[in-house]
Each structure stands twice: as structure tokens, then as C-alpha cells.
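>>> Fold the following, please.
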Amino acid sequence: MERDIYDEDHEDFRGLVKDFIKRHVTNEAIQRWDAEGEIDRAAMRAAAEAGILGLSVPEEFGGGGMLRDYRYRAVVGEEIIAVGGGSLAGAFGIQDDLAVPYLVHMGTEEQKAKWLPRMATAEVIGALAMTEPGAGSDLRGISTTAKKVEGGYVINGAKTFISSGKTADLVVTFVKTGEGNRPDAFSIVLIENGMDGFDHGKKLSKLGSHGHDTAELSFTDVFVPEENLLGGQEGRGFVQLMMNLPLERLSIGVAGACAAQAALAWTVDYTKSREAFGQRIIDFQNTRFKLADVAATVDALWAYVDRALLAYKDGKLSAEEAAKVKFWASEREWEVLDTCLQLHGGYGYMNEYPITRAFADARVHRIYGGTNEIMRDIVSRQLAGKPGA
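This is a model prediction of the structure:
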């Protein structure tokens, strides 16, 4: 089914993305990122120079000014994931969908002027630190504290599973500034690389996304100046968090649709070229029926995600609707990838094949951004008349 949400500007932009991929997202580069466990700075800066990173930074700060029109980011995801660059797409997402929007929407004018121009060029890499060893989806359970002192805050605690955590220059960090677990007991601070007592820790070994670094962060008496309190307002952390949740969850849904689309294309190509018992794999009825199911699922997935893209552009995507998109898209992505990997047979278990890496990468989509169980709880609360993000 043909999609119709892109206009001429988006398709022209797609050409820029494809040109970048030809020059920078080679099989050699993907293998190097996987081996090193991180995306090199040169690739990030090249993407910024090509105009495909920093899209969410306003034009007055040197970016693309496309934060509300997420269709441009969807184009980036489609093209990069199609060539097996899932880790690179993930790194782009942390910068453009998580770190930058907090500054754009909630930063002071001074914070925007200080950080956004350098984030637009990838001179500064951002990360978002919420999860802790003892607190995941339930962020009211965090124990990282920010104690008010003269001129700023002293931070103590730890974060874990932080994407881009090892390479980040600026970490948007969720902390506890008050007593109890009321919403006004939490704030967000900007912690800079090089601050005394801030340790990036080691890269974590994980199931997928091997080319995109994930780390544990620790804070031991880290002094953060008052001007690094996001928005200059203490006790606004939960409100600030809620404001960005629709985009974060939409981004996961889009990534799922991109991966499902790529998996279908890879599997059609593979089953056309592979033979068994004297005929192509795609000529077996079981293969054709499985692929037909996948094709219909991908069409339905994009129809839903495209509707969400337009709703976000118009400022109408609520936290509850974004939760639906996140859990439904990631579940369909997983079904598609599992079917497509099976059709690759033994080769589907080999890391040299993009379907294998995409399968491993996809598993986290049902976990991060709030587990799919939490997403269902959010939606069911709304249905019961008890909304909650």
C-alpha cells in the first residue's frame, strides 16, 4: 500500500540521506562500530554537516528546525535501517529525539544558546539519564539526589542503561531535589562531561545495538551550577518528563516500523536468491503465505504510525495515544522480525546478516521508553477514567 504522508520536500531530503549513506554507512563502517561498541564522532559530525542530524534544533541555533515535523526523522530511520545501520539510527535518535528536545522545549534562553548550536553540529553529544539500578519504569523510585548548596547542587547517585552514556558530553539527568515521591520532588539537571566526581563507567555488554554505546553513570559529590537546572525551575522534573514522552514513544514506534519494512525487503530478496529442493525458497507456498502476512502487517503498521506522525505534527498526539503507538508498533515489529529471521533459516542466526542484527536490536523496543506492560497500564487507566503517563 502506497504511503502518502511525504511531500516533495521530504523526498528531496531522502536524497540527502541516501547520499550520506553511500559515503558513510558502509558495511565496513557498521562492522567497525559494532566492534568498537560506539559510533565514532566523525560519523556524527558528517551527518550534521549533511543536514540529517540536528533536525530538532531550531534554525536560529543552526539546526534543521524540524522538531515538530517528525516525518524528516522517519525518512532518516527508513533509509539507515534499510542498510543495516540500526545502531547509527539509535545514536541519531538519542541526540535528536531525547536530549535536544528537553533543551528546545524546557531550557532557558541561556541554556539553549550555550548547548544547541554545538548539538546541531554534533560537537556536543547528548544523553538522557533516568533509569537507575533500582528504578526503571517507576521513576518515582529513583535515589539520585541533588542537594541544594550555595551556587548550585551536589549530585550523588547512579544511572544505568544510558544510551550514548559513554560518549555523551552533556547528560540530561533526572534527580530528586525534594522529600518523598510527589511530582514536585524531582528536577532535571544538565551534567557536563569533565565535572569532578562524574564517571561515565564502562560500556555495557548487551544483546543488540552493539554499535551504539550504553553505559552506567555514577555521580559522587558532583557540583552542578545553578544555571544547569533545566529551565531554571526546581521541582519541575516530572512535568518536563511528561512533555517529551509523546515524542520519545513515537520515535520507538517509527523505529519499529522502519525495522519491519527493512526486514520484509531483506527477506524477499533472500528467499528469491536461496534455493532448496530444486526451487527458490519464495516459491514454496508456506514462504509466500508468511511473506503475505508480513506485507499486510507492515502496511497496517505504517498506516497507524503515519497517522501518529501527522497527529504529532499538529500537536495532537497525547501521552496515551503515544503509548498505544509504542507498544503496538514494537509488538508488530517483533512478530515481523521473528517470521523473517525464520525464513532465513540458519543464516538468520549469523551476525553478518542484517536480519540477525535487527532482530537483536528490536528486543529492547518493548522495554525502553517504558515497558510495554506500563504502556498498556497507561492506556487502560485512560479507559477507566484514571489517566496517567
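>>> For the rest of this, base every contact and every neighbour count on C-alpha atoms.
OK.
>>> could you pull out the helices for the stretch 1-150 of the chain?
Applying DSSP state H, counting those that start in this stretch to the stretch 1-150 of the chain gives helices spanning 8-24, 27-36, 41-50, 71-82, 86-93, 100-106, 109-120.
>>> so which of those is the most packed in?
Across the helices of the stretch 1-150 of the chain, averaging neighbours per residue (mean count of other Cα atoms under 10 Å) puts helix 86-93 on top, at a mean of 24.
>>> how about G194, what does it touch?
For G194, the contact set (Cα atoms under 8 Å, 6 or more residues apart in numbering) is empty.
>>> for comparison, sequence B:
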Amino acid sequence: MDVDDLQAILGSVREFVRTEVVPLEGRIEEEDAIPEGIVAQCKEMGLYGFTIPEQYGGLGLNSVEEVQLAMELGWTTPALRSLFGTNNGIAGHVLMEGGTEEQKKAWLPRLASGEVTASFGLTEADAGSDPSALATRATRDGDQWVLDGTKRYITNSPVADVIMVFARTNPEARGNRGISAFLVPKDTPGLSVGPKDAKMGQAGAWTADVHLDGVRVPHENLVGGDEGVDTGFQIAAKCLAHGRLHIAAVCTGMAARLVHETTEFAKTREQGGAPIARFQLIQGLVADSVTDHLAGRALVMETARAFDAGTDRIAGPSAAKYFCSEMVGRVADRAVQVHGGAGYMRGVAVERFFRDARLFRIYEGTSQIQQVIIARDALGPAARG
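Alright, predicted model coming up:
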């Protein structure tokens, strides 16, 4: 994308986030929902399809461009990004990475416009970061597949129009093998969505269980067609690697907001007749958070460049996600500390972000899974049994 065009997009998103969304953060937290007017504006701005290729109606941002946009989105409640995150990320990328041309033409333009919302149906009660224990089954019956199982914590499932369901198509295969992905429209008989989960944070971003009881889909809904049989794990791994880089950028954007909240409070809060910004122990907390944020931003940008070049799409995204998700937790903790008692009160931004940030260390693969990926990449065969 032309540099001027990218800067125009980033500028419009920055203005939208800071003037339209930030003032509504308290309402979003209280109502556990994004106002419909904000949803409509997101669709008009093309935010439902910023990673989807232009030929399918999206903005077609590459990774370097995408992470800059994600940083702007990270300035406000994560629920905003979550609205369209699955379309651009793990769900939409199932089609971009593994779909047939017919599947891409049928679904990607609708995802890009926001006409359709997609969910990524991988996680189960006993299969989260490690899908080897995946229990959902897909059995071939003529020109149809029959799906049975339950998915857990599926983002956007209460409002999804289609769910990318990962199921075991070869029960004899071990570990990550024998898994396939299926396009399952929400109105397919036998598919039901449980009540919204009550979460610690990230109000307005909805997750729920998805139940599949004898759900029948045509063979054409197998992602990748005939060549998609038993390739689901490879598709999921590529989607998650991209998603980890995106989440790292969102964490960096949130860290920037937390640094802003911290410094503004320190400049105006007085103790002993002077702003607490004069106290060196407060300055130390601020300096640590500024340094953390700058380190995270540099890591994300470098990782995005390597991702675009194709030189590192495994360890780099894991390292970025690992560092930045842990980093934003530290920055949030310091922000609460600088705010003192006020930082522990509901209605104060840093208190909300403290709870919101905790999830980043869990989804798209826990910090511990990222450690394993990073270490095995560095150590090679010696680290594997």
C-alpha cells in the first residue's frame, strides 16, 4: 500500500478510536456491548476486512501495515478490535490459508464488508493451546460430513454467521494429525451456542460454547476441498502464528495508552504539595513502562518485517506475543500502582485495562506454549522426544 494511503488510514482510525470510542469505554464496560453506531462505523471504514486481499473486497494490508493499525486499535477497549478481529484474523485466515478459490469468493467479500461475522472453532475443554486432544469428530457420510462435539470460549460465536470448526476426520491418526476444518453456517441444524461467558475483563467481547450435535454439512464445506482432508492442524498453525503477531501489536497499543494514563495522572496528582511526577520512585515506574512499551513496539515491527519476508513465521510471532502480552501486564500493574487507591476503583481506565490485559497471556496460545515454540525452534531436534 502507498505510504500516504496507509497514513491516511492510520490517521482516520486514530481519530475514530480516540474521539468516538474512548468516551464510550465506560458504557461498553457497563453494558457489555459495543454500541450499534460504532459497529456501523467500523464496517464503513473497512475494519472488518483490513487483512483480506483487495481482490476479495478487503484493504489487503501486509503485516507491517497491519501491526501499525493494531497498535492504534489497542489504545481503547479490546472489545472494539474483537468485533472484527476474527474476520481479519484466525477465522478469516482459515480461508486465506487453506480455502479453495470457490470458498474464498463465496465468503471473503462478505467477511470484508462485515455482512458476515466468522468465528474460529478450535478450542475445547481438553484441547486448547495443544489441539492433539481434539475430541470433536467429523464422519464422512456420502457427500456430507457429520460433526459432533463441543467447542469452548469461542470468540464472537454469539453473533457469528459462520464458524470454522476443526474436527478429527481420522480417529486413527495420532496427535495433531487427522484434523480438518469445516465451514459451518450458524443456522445449520444441530449447531447451538451457549450463553455468553462471564469473564474477568474485556467486556463487550463475547465468547461462548458451541455445541455440534449431528451437524451435517456438504463436502464442499470442507476447507480446501479434497485436499483439505487431514490438513486442519497445518491451517490452524498458520492462522495462530499470524494471530500472535496481531495480538502482540494490540498489546503494544494498550501499553501506549497505559503509559499515557500513567504520565497524565503523575503530572496532576499532588502529594505533599507537589505533583508525584517529581518523586524519583514514581519516575522509575514510569521509565520502566516507557522502556517496556518501546521494546515491544520495536520487536513487533521487526517481527512483522520478517513475517512479510517469509524468513520467520514461527518463533518470531511467538516471541513477540510472549514478550508483549507479558509486557502489557507489567505496564498495567505499574499504572495501577502509580494511581494508588484510585487505580483500584471501578470506572478508572487503568483498573479496567489491568483486567483486560490478563487475557492476552492466555489466548492465541498461552505464554508457556510460546516458550515451548521459541525454545524448540532454537534448540532443534535436541529439544524433542
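>>> picking up where we left off before, wait, which of the helices of the stretch 1-150 of structure 1 is closest to A319 of structure 1?
helix 100-106 (15.7 Å; Cα to Cα).
>>> Pull up the aligned stretch in structure 2 for that closest one.
The aligned range for helix 100-106 of structure 1 in structure 2 is 92-98, by TM-score structural alignment.
>>> what's the matching residue for P317 of structure 2 over in structure 1?
In structure 1, P317 of structure 2 lines up with A322, judged by TM-score structural alignment.
>>> tell me which element the spatially closest residue to that match that is not a sequence neighbour falls in.
Spatially, and ignoring its direct neighbours in sequence, A322 of structure 1 is nearest to P246 (5.1 Å; Cα to Cα, 6 or more residues apart in numbering). Using DSSP states H and E, the element containing P246 of structure 1 is helix 237-273.
>>> Output the contacting helices and strands for that helix.
Other elements packing on helix 237-273 of structure 1 under the criterion 3 or more Cα pairs under 8 Å, 6 or more residues apart in numbering; DSSP states H and E are helix 71-82, helix 100-106, strand 186-192, strand 279-280, helix 285-313, helix 319-343, helix 354-362.
>>> Regarding A208 of structure 2, what is its secondary structure?
Secondary structure, DSSP: H, G, I helix; E, B strand; the rest coil: A208 of structure 2 is strand.
>>> swap that for M164 of structure 2, sorry
Classified using three-state DSSP, M164 of structure 2 is strand.
>>> now swap in the one 3 residues further on and tell me
Using three-state DSSP, the secondary structure recorded for A167 of structure 2 is strand.
>>> Now tell me what touches stretch 312-327 of structure 2 from outside.
The contact list for stretch 312-327 of structure 2, computed with Cα under 8 Å, 6+ apart, reads 241-242, 244-245, 247-249, 251-252, 255, 292-293, 296, 299-300, 303, 306-307, 357, 360-361, 367, 370-371, 373-374, 377.
>>> And those, which of them are buried?
Burial by neighbour count, judged by 16 or more other Cα atoms under 10 Å, picks out 241-242, 244-245, 247-249, 251-252, 255, 292-293, 296, 299-300, 303, 306-307, 357, 360-361, 367, 370, 373-374 from these.
>>> Near R358 of structure 2, how many other residues are there?
18 (other Cα atoms under 10 Å).
>>> And it, what's its match in structure 1?
Correspondence of R358 of structure 2 to structure 1, assessed by TM-score structural alignment: R363.
>>> Looks like that match contacts E333 (just checking).
No - if you go by Cα atoms under 8 Å, R363 of structure 1 and E333 don't touch, sitting 9.3 Å apart.
>>> List the contacts of E351 of structure 2.
By Cα under 8 Å, 6+ apart, the contact list for E351 of structure 2 reads V336, G343, Y344, M345.
>>> For the first one, what is the corresponding residue in structure 1?
The one in question is V336 of structure 2. Using TM-score structural alignment as the criterion, V336 of structure 2 maps onto L341 of structure 1.
>>> Now its match. Nearest residue, chain neighbours left out?
In space, L341 of structure 1 comes closest to G348 once its chain neighbours are excluded; the distance is 5.0 Å by Cα to Cα, 6+ apart.
>>> That neighbour: what secondary structure?
Going by three-state DSSP: G348 of structure 1 is helix.
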